[in-house]
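1. Structure here, sequence nowhere to be found:
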C-alpha cells in the first residue's frame, strides 16, 4: 500500500543514530506517518469496527472536531476578545499529533523579503526528525531553562537555502505548560535576555547524505528562540554553514540581522536564515486550521 501524505506525526520511529546521543524509541501505536527524512511510511493495518460502533465513533469524532475547529480557528485569526482562552490554548497545543508534517514543515518555504536587504529566500527541507521527547534534544542548560514548561512533544526539521550553502534547523517544542506558565517563561526570556545567550543555543538536527550532514554543535552560527504566550509552543531555529566549518563566535539572530552588523554570521546572512525560517514556520502553525492575516516582515 502506498503511503498517505495526509497522515499525521503519530508514528513509531525506528532508532536512529544521533551525533550527540542515541534517543529512545518513541512509539504511538499505529506505524504511520513519516520517517527521519520526511519520507512517507507505510500504514499499519487498522482494527475493523462494527457498523454500530463505527457510527458512534464517527459522531463523537465529528462533535470534537467541530468544537476543536471553532476554538482553534479563534486562535488562528487572533481574535482574543471573543475566543475561549482556555479552549484555544488547549487546541493549539494538540496540533502536533493532528497536523501532517508537510503542513508544519513544508517541503519548500518561500521567504519573500527574508534575506539581507529585503532579498527573497527559498528554503528546501532536507531532513525531518522523528517526533520525540526533549531528553537529548537540547544542551543541558537550555533544557534546564525550558524544564518548568515541560515537554509534550518536540518536532524538528532541517532546511537548506537555494544555494545549499547554509543549513537551518527549526523546531516546535509543544510544552505541557498552561497559559500562566508560558507567560512566566516568556517574561524570563525577555527580562534575562536568554534568547541572546550563546550557552542557550538550540541543537541542530543533522542527517547523513544531505546538505546538513555536517551540521553539528560546533557549526551553530546564529539562532532565535521565541516563547509563544497564546499557545503552549516554543519556536526556535539555529543556522550554520553547510560545509561543516566551525564557528567560534556565534551571534543571536536578533543582532545578526541589524544593519551594519559585521560578524561573519551577520555578513553571511545566517541571522536572516534563522529568523526568517522560524517566523514562517510559526506563521504556518497559525494557519493550520484556517486562514489568518499575516504581518509583513
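-> It's in. Just so we're clear, the structure is a prediction, and the values are computed from it rather than from any experiment.
2. C-alpha only now, for contacts and for neighbours.
-> Fine.
3. Excluding sequence neighbours, find me the nearest residue to residue 169.
-> By the measure of Cα to Cα, 6 or more residues apart in numbering, the closest residue to residue 169 outside its immediate chain neighbours is residue 158, 4.1 Å from it.
4. Apologies, that question was intended for residue 196.
-> residue 252 (5.3 Å).
5. how close does the one you found get to residue 275?
-> According to Cα to Cα, to the nearest Å, residue 252 stands 9 Å off from residue 275.
6. neighbour-wise, which of these two wins?
-> The residue with more neighbours, out of residue 252 and residue 275, is residue 275; 28 against 24, by other Cα atoms under 10 Å.
7. How far off centre is the helix or strand hosting that one?
-> Per DSSP states H and E: residue 275 is located in helix 270-286. The chain centre lies 10 Å from the centre of helix 270-286; the measure is Cα atoms, centre = their mean, to the nearest Å.
8. structure B:
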C-alpha cells in the first residue's frame, strides 16, 4: 500500500445508537470491546498508560551445599564393571532396580578410583624357632663381647696387646716358621757354663729332620708327655771346642694349653721325673761326625725342662765323643752338684747337657717374644 492511501480519510462507519441510560440516569459504559466513537478524520486516542509494578529484586546467588538424600527402598547391587572410567570420573546414573528419586533429591555416588597399585609381596610368618635362635645368638654375642671387655679390664691388658694365647700359637708353629739357624745356632756361647764357671763353646754338627716324638723319646717318657700331646719334635747335635764330648738337644712342641703345661711342669718338679733314668731322652748320632757312635749306651747325663709360657719341652743328653759307654748315667743337676765324683760329674758332662739346653731354651723364648711383639 502506498503512503497516500495510508493518509486518506477513513469513511465514517455506521451510526452507533447512543447507549441506553442506566436506571440511575448516568450514561452506561460502552460494551466491552467497543471503542468510543471518534470524529471523522481524527487519530484514535492512545490507550491509557498501564500501571507499572515495581521491578523484582535481582536474584541473589547462593552457595548452599546440597544435602545428599539417600535413596529409599532396598539397596541394589553395584553395577557390573564394564569398562574403566577416566581418573576422577563420577557415575551419576541410577543403579538398576533402584526406586525413583523423590523430587528435589540429588544423588552423589562415591568416586571409583581406577588407579592401581603394585601388588605387595606377601611376607612369610616368622617361625618361632628362628626367632628364638636369633635371640640366642644375640645374647651369646653380647656375652662374649662383655666377657672379653671384662677380662681385659681385670687383667689390665687391652685386646690389642699380645697375650699367652699368642705366645702359644706362635710357639707351636715356630718349628716351620723360623730358620733352623735361629732355633739351633751354628755356634753356642757358654760363658761360665763349664765346671768352675769356665767358659764353653759348642759347635753344631748336624740337625735331625723334624719328626714325631716316638723317634726321639723313650716309650715311658712319651707316655709321660701324653697329657700335653706332641705336635712336632726337632733336634740337633753339638760338640765342645775339644771335640771330646757330644750333646743332643731337642724341642718337643706340644699341643697343650697353658693350664696343661703348668700341670705337667708341677708334676715333673713334685715327682722328680727329670731325675729318673727311665725317662732319659734319646741321642741323635750324626753320620760322618764325631757323634756317629753316640747311641743309647753312650748317654751319660741329661736334663728335661717343661716350659709354661711356651708350649715346649726342652731336653738335652750328653756323652763322650769317642763312643765309650757309661754304666751309670746321672742327671745334670746331680752331676753339677759340688763334691760329685761320678764319671759324668768329673768329665763335666752334666755342665755340657745343662749349658746347651739353656742356650737353646733362651733362643726359643727370645724368638717367640720377638714374633709376638713384632709390629704389623
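-> Perfect, thanks for sending it. The structure presented is a predicted model; accordingly, all values stated were derived computationally and were not measured.
9. now the helix holding residue 275 of the first structure: which residue numbers in the second structure?
-> Matched against the second structure by TM-score structural alignment, helix 270-286 of the first structure falls on residues 349-365.
10. Have a look at how far, on average, that stretch is from the first structure.
-> Here the mean offset of stretch 349-365 of the second structure against the first structure after fitting is 0.5 Å, by mean Cα distance after the TM-score superposition for the first structure.
11. if we can go back for a sec, the residue nearest to residue 169 of the first structure corresponds to which position in the second structure?
-> Using TM-score structural alignment, residue 158 of the first structure sits opposite residue 237 in the second structure.
12. Based on its surroundings, how many neighbours for the alignment partner in the first structure of residue 300 of the second structure?
-> When the first structure is aligned by TM-score structural alignment, residue 300 of the second structure is paired with residue 221. Using other Cα under 10 Å, the number of residues around residue 221 of the first structure comes to 30.
13. Look up how far residue 166 of the first structure lies from residue 221 of the first structure.
-> The value you get for residue 221 of the first structure to residue 166 of the first structure, if Cα to Cα is used, is 10 Å.
14. One more: residue 80 of the first structure?
-> From residue 80 of the first structure to residue 166 of the first structure the distance is 38 Å (Cα to Cα).
15. so what's the residue nearest to residue 169 of the first structure up against?
-> Neighbouring residues of residue 158 of the first structure by Cα atoms under 8 Å, 6 or more residues apart in numbering: 125-128, 167-170, 204-206, 212.
16. let's see it at 7 Å
-> Listed by Cα atoms under 7 Å, 6 or more residues apart in numbering, the contact partners of residue 158 of the first structure are 125-128, 167-170, 205.
17. likewise residue 148 of the second structure?
-> Applying Cα under 7 Å, 6+ apart, no residues contact residue 148 of the second structure.
18. before we move on, what SS does it have?
-> Following DSSP: H, G, I helix; E, B strand; the rest coil, we place residue 148 of the second structure in the helix state.
19. How many residues are close by the aligned partner of residue 222 of the second structure in the first structure?
-> Under the alignment defined by TM-score structural alignment, residue 222 of the second structure is paired with residue 143 of the first structure. Here the number of neighbours of residue 143 of the first structure (other Cα under 10 Å) works out to 18.
20. my guess is residue 143 of the first structure is in a helix, correct?
-> Yes - counting by three-state DSSP, residue 143 of the first structure falls inside a helix.
21. any idea how far the match of residue 158 of the first structure lies from residue 294 of the second structure?
-> From residue 237 of the second structure over to residue 294 of the second structure (counting by Cα to Cα), the distance is 10 Å.
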